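**Student:** structure of the sequence below:
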Amino acid sequence: MKASLFAGFACAISLATSTWAADCTPSKWGEGDELGSANLVSPENTLKAAALIKQGKSQPLGIVIDSNTPAFPPRSLSLQVVQPNQQGGQKLDAFGYPGNYNDDLLQTWVGIGSQIDGLGHLGEGGFYYNCADEKEISAITGLTKLGVHNIPPLVGRAVILDMAKHAGKDYLTAGEHFGEEEIKAAAEAQGVSIGKGDIVLFHTGWTENTLESDPTAWVSGEPGINVSGSRYLASLDVMAVGADTWGIEPVPPAPGDGAFYGHVILLKDHGIYILETMNTGPVLADGVNEFMFVLGQARIRGTVQMIINPVALY
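**Tutor:** Okay, here's the model as predicted:
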């Protein structure tokens, strides 16, 4: 009886293990790793990126957002500016300062506008990056693992691939997509190489041409990278993938691709960060497609995403 019980128990373990293995891929950086491709940040790579600063210029890669900025539903933002304890002309007299001041209250989803997607954002089969189980990390008070607050400053070489220019258009339209073949061709034509630890940004012209003129259309669809492209960039060990669109993948999705499945490939399977709604146009307008990228996001414990404003230095 003991032998049969042990055999049954072993079989159950084997079955559970095979199911677990099918649903997740352990990180190449080891058990317990929560940083993913941020492990590629290094003094050597930072110094190489700094060497790209030729003109001494900087450019924000984040867009300005407000309560009217369209976002993936039901996300929204609400800002209030207040003058606490100053009603009726009262003056503040705390700490010996008899003056007046403004404060602000912000109620917002942090996945709005320019943002970084952390490794706990999209998963599959109940698992997230490095086999983190949703039942163990997804607390309503904040992620217990993979929180964006863990991410060190992302510093490295960034490149922009102008996919609109490659297609001979001012901007790509909703549902247009590009994959490995188009990425390779655009990189060659534009003199861009993609290396390990790079931040790769795609310019489609979508935000520049539709956000202000037709915000409803902007958030209802988008061009972007298809599954083939996501797998190709993952094979190159890049640090992050971003675009001047709100979700980086095409909406509607490319034929045969799952909706937003590139998120799963990049975040869950490879620990590669996603940067959305990047303001790539002004950098390209300066004749630059290779630069030093610097990001230090707000460190609110347990967040899944965060509003960001990375800086391009060149």
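**Student:** going forward, measure contacts between C-alpha atoms and count neighbours the same way
**Tutor:** Fine.
**Student:** can you list contacts of stretch 288-302?
**Tutor:** 49-50, 52-53, 141-150, 152-161, 192, 199, 283, 306-314 (C-alpha atoms under 8 Å, 6 or more residues apart in numbering).
**Student:** nope, stretch 164-176 is what I meant
**Tutor:** For stretch 164-176, contacts defined as C-alpha under 8 Å, 6+ apart pick out 163, 186, 189, 203-206, 209, 221-224, 250-254.
**Student:** now the buried members of the residues you listed.
**Tutor:** Buried by 16 or more other C-alpha atoms under 10 Å: 163, 186, 203-206, 221-224, 250-254, out of those.
**Student:** tell me, how many residues neighbour Leu61?
**Tutor:** 23 (other C-alpha atoms under 10 Å).
**Student:** what residues are up against it?
**Tutor:** Ser114, Met278, Asn279, Thr280, Asn309, Pro310, Val311, Ala312.
**Student:** quick one: the strands in the stretch 101-250 of the chain?
**Tutor:** 103-108, 115-117, 127-128, 132-133, 138-139, 142-143, 154-162, 177-178, 199-203, 224-225, 240-243 (DSSP state E, counting those that start in this stretch).
**Student:** mind putting those in TSV, distance to Gln87 included?
**Tutor:** Formatted as TSV, those follow (distance: least, C-alpha to C-alpha, whole Å):
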stretch	distance to Gln87
strand 103-108	14
strand 115-117	36
strand 127-128	49
strand 132-133	50
strand 138-139	39
strand 142-143	36
strand 154-162	44
strand 177-178	55
strand 199-203	48
strand 224-225	50
strand 240-243	45
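**Student:** the structure of the following sequence is requested for comparison with the preceding one:
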Amino acid sequence: MPNDSDLTMSELLKDAPKNWGRWGEDDEFGALNFLDASEALRGVASAHSGKVFTLQTPVGTDKGDPVTLSRHGAIRRQTVDVNSFRTGDRDINPGGSKWADDYFEMFCQGTSQYDGLGHVWYDEQIYNGYSAETTAGGLSKASVAPVGRHGIVGRGVLLDMARYRDKEYLDRFETFGLDDLLECAKEQGVQIEKHDIILIRTGWIPSYFHRDPEEYFHPFSEPGLVYSKELVEWFHDMEIPNLVTDTMGNEITFDPNNGFKLLLHAALMRNLGVTMCELVMMDELGDDCAKDGQYTFLYAAAPIVIEKASGSPVNPIVVK
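**Tutor:** Here you go, the predicted model:
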């Protein structure tokens, strides 16, 4: 969906709130700065039963992986196995032990992953006003590495939009906004609080594993959150540190109101420093929350520390 107006992202967001300089001119953590020790303990206090859920989407599956069309799925190669010893390619260890080994190749954002704050920009400036030139050859500023070193621990809140709309998964092109999020929370009986980590379930990524890939990808447009001035101001006022979704893009692929792509990445990540986590699986968590009525929990994640990378794989953990 092309941009069918003369409006630019810079013009649309000219009066939007920013957190640039809020934590100093050298900051690379953004809104994760809100997740201090007291927020980690608030997350711990929201765990009651000890039930554990991991949210990573599997990689290297026989069906392939649900990644954007500009990427390919993970490739795993076996380098050592039982046949290596039968053929004599490997020597048996002293004492008789043998081993298996393998090699793995994938895009840094080819599975459940965190974005670095410099991942998306406009007007030749990334988060905190750093020049876009700092992305040349790798992100020397606001890469995902500081996110991995910082870690993310706090109180998570699941907003189950698929269940709220009585669907297994939302449709391609299907949107929701701030009012929908707040009504979903109200129906679930949960109060969103300042500094909460927001998890939104659409059912989209899990649906890949029981759908025809051709139908899943064509035409390609995910469901998702759509931009509004009120939504951005709410994220700013609530000091939301982290948005987590079960889609590849964290937002509707193309904004239906202007044709922009990655508009919320610009308004939330680039301007407010909200860290984004994409491509996770939430169906098991959603089912359990619907059963016991508990939609808040301890959320913890730490992407792999890859220096200068724009994104990095992660397996988030939820403890209820």
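**Student:** before we move on, back to that, please identify the most buried of the strands of the stretch 101-250 of the first structure.
**Tutor:** By mean neighbour count, with neighbours taken as mean count of other C-alpha atoms under 10 Å, strand 224-225 ranks first of the strands of the stretch 101-250 of the first structure at a mean of 30.
**Student:** that one vs the second structure, average distance?
**Tutor:** By mean C-alpha distance after the TM-score superposition for the first structure, the fitted strand 224-225 of the first structure averages 0.4 Å away from its aligned residues in the second structure.
**Student:** just tell me the aligned range of that strand in the second structure.
**Tutor:** Aligning strand 224-225 of the first structure against the second structure (TM-score structural alignment) gives residues 224-225.
**Student:** please apply the same query to stretch 116-126 of the first structure.
**Tutor:** Against the second structure, stretch 116-126 of the first structure falls on residues 114-124 (TM-score structural alignment).
**Student:** ok, and what's touching the matching stretch?
**Tutor:** 9-10, 28-30, 109, 126-127, 131-133, 135, 139, 141-145, 147, 262, 265-266, 269-270, 273-278, 303, 309-314.
**Student:** in helices, which of those fall?
**Tutor:** Using DSSP state H, Met9, Ser10, Ala145, Val147 are the members of these that sit in helices.
**Student:** wait, isn't the last one in contact with Gly30?
**Tutor:** By that I understand Val147 of the second structure. No: Val147 of the second structure is not in contact with Gly30 according to C-alpha atoms under 8 Å; the separation is 9.4 Å.
**Student:** which neighbours do these two share?
**Tutor:** By C-alpha under 8 Å, 6+ apart, no residue touches both Val147 of the second structure and Gly30.
**Student:** now which residue in the second structure aligns to Leu161 of the first structure?
**Tutor:** Using TM-score structural alignment, Leu161 of the first structure sits opposite Leu159 in the second structure.
**Student:** swap in His270 of the first structure?
**Tutor:** So His270 of the first structure corresponds to Leu272, using TM-score structural alignment.
**Student:** tell me the spacing between its match and Leu182 of the second structure.
**Tutor:** Distance, Leu272 of the second structure to Leu182 of the second structure, using C-alpha to C-alpha, to the nearest Å: 20 Å.
**Student:** which one of these two has more residues nearby?
**Tutor:** More neighbours surround Leu272 than the other of Leu272 of the second structure and Leu182, with 28 against 15 (other C-alpha under 10 Å).
**Student:** test my guess that that one contacts Gly21.
**Tutor:** No: using C-alpha under 8 Å as the test, Leu272 of the second structure is too far from Gly21 to be in contact (10.4 Å).
**Student:** so what's the match of Leu161 of the first structure closest to, chain neighbours aside?
**Tutor:** Ile200 (4.9 Å; C-alpha to C-alpha, 6 or more residues apart in numbering).
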